[in-house]
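K.L.:
Here is a sequence together with a model predicted from it:
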Amino acid sequence: MHRFKDLEIWKRSRLFCSDIYKITSKFPESEKFGLTNQLRRASVSIPSNIAEGSSRKSDKDFSRFLEITLGSAYEIETQLLIAHDLKFISEHEINQLSNELAEIIKMTSRFKSTLK
């Protein structure tokens, strides 16, 4: 069992989630139940699945939750591109968020590869 609060990927993904909430608060009201909701749910999923997976008894189970985490991260990547296409976020914002997300993906993938 791993202590999720000690995991750097959990810490960074939690901060990333806050960034997503801040950026989506500027989206049009008409997107409240669309892209805003989708991005927020997917961003919450990342630290949540890391936390839930860390409580599992086997590394194999934890690894499965990290797979879900990665799926959510790629979902966010796509949604950020759509938000940029729609001019909801600037070039600077998408670059900043995409770079942090790429780091979270790399860290998660590396950590996952250490689990047996």
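P.N.:
Perfect, thanks for sending it. Numbers count the residues shown, from 1 in each chain.
K.L.:
From here on, just use CA atoms for contacts and neighbour counts.
P.N.:
Fine.
K.L.:
Could you say which helix or strand holds Ile20?
P.N.:
According to DSSP states H and E, Ile20 maps onto helix 8-24.
K.L.:
how far does stretch 90-100 sit from the chain's center?
P.N.:
Distance, stretch centre to chain centre, for stretch 90-100: 14 Å (CA atoms, centre = their mean, to the nearest Å).
K.L.:
need the next SSE after the longest helix seen in the chain, C-terminal direction.
P.N.:
Counting by DSSP state H, the longest helix found in the chain is helix 59-85. Moving toward the C-terminus from helix 59-85, the next helix or strand (DSSP H and E) is helix 91-114.
K.L.:
hold the first one in mind and look at this next one:
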Amino acid sequence: MANIRTFHDLDVWRKAHELVLLVYKITKTFPKEELYVLVAQIRRAAISITANIVEGFRRKTLKDSLNFYRMADASLEELKYHIFLSHDLGYISDSEYNVIVSLCEEVGKLLTRWIQSQETYLNA
């Protein structure tokens, strides 16, 4: 992407935001007893991905930015586990699981490429 002025211009942020919206949609159907446990954890992990991308984007040094992008990646892994658990508990259907896992993989690839591109600048 040639002209990146705000985090909205980042493909990785836009795809991660799409993931957050999907997480909210899917977790609306979870049992009430999971609202303050698993639902809260899933939503927090999903939001953490986008929030860390945003915070990293605004950091003054590239090294500092990379720390936040790596935290976003760690939050993505946490989210994947919660999705896996939710599927095993029967809270997410097979079709929902496949869609969200596919989106997680897409976000992961974009995030990895973004981190690698920033590391290249740092090491140049």
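P.N.:
Good, I have the coordinates. Predicted, not measured: the structure shown is a model, and the values here were computed from it.
K.L.:
Superposed, what's their TM-score?
P.N.:
Remark: TM-score between the superposed chains equals 0.96 [TM-score structural alignment, normalised by the length of structure 1]; 116 aligned residues with a CA RMSD of 1.2 Å.
K.L.:
related to what we said a few turns ago, which residues touch the helix holding Ile20 of structure 1?
P.N.:
For helix 8-24 of structure 1, the external contacting residues (CA atoms under 8 Å, 6 or more residues apart in numbering) are 4-5, 36, 39-40, 43-44, 46-47, 50-51, 89, 97, 100-101, 104, 107-108.
K.L.:
try it again with 7 Å
P.N.:
Here helix 8-24 of structure 1 makes contact (CA atoms under 7 Å, 6 or more residues apart in numbering) with Phe4, Lys5, Thr36, Arg40, Ser43, Val44, Ile46, Pro47, Ile50, Ile104, Met107, Thr108.
K.L.:
Give me the buried entries from those residues.
P.N.:
Buried by 16 or more other CA atoms under 10 Å: Phe4, Thr36, Arg40, Ser43, Val44, Ile46, Pro47, Ile50, Ile104, Met107, Thr108, out of those.
K.L.:
Return the residue of structure 2 aligned against the last one.
P.N.:
Using TM-score structural alignment to pair residues, one finds that Thr108 of structure 1 aligns to Leu111 in structure 2.
K.L.:
Which positions in structure 2 sit opposite the helix holding Ile20 of structure 1 in the alignment?
P.N.:
Going by TM-score structural alignment: helix 8-24 of structure 1 matches residues 11-27.
K.L.:
Buried residues in the matching stretch, which are they?
P.N.:
Asp11, Val12, Trp13, Lys15, Ala16, His17, Leu19, Val20, Leu22, Val23, Ile26, Thr27.
K.L.:
Same question for stretch 100-112 of structure 2.
P.N.:
Using 16+ other CA under 10 Å as the test for burial, stretch 100-112 of structure 2 gives Ile100, Val101, Leu103, Cys104, Glu106, Val107, Gly108, Leu110, Leu111, Thr112.
K.L.:
Ok, stretch 51-70 of structure 2 next?
P.N.:
For stretch 51-70 of structure 2, burial by neighbour count (16+ other CA under 10 Å) applies to 51-57, 62, 65-70.
K.L.:
Going by distance to Lys80 of structure 2, which of these wins?
P.N.:
For those, the minimum distance to Lys80 of structure 2 (CA to CA) is 15.4 Å, reached by Arg70.
K.L.:
Which position in structure 2 pairs with Glu52 of structure 1?
P.N.:
Using TM-score structural alignment to pair residues, one finds that Glu52 of structure 1 aligns to Glu55 in structure 2.
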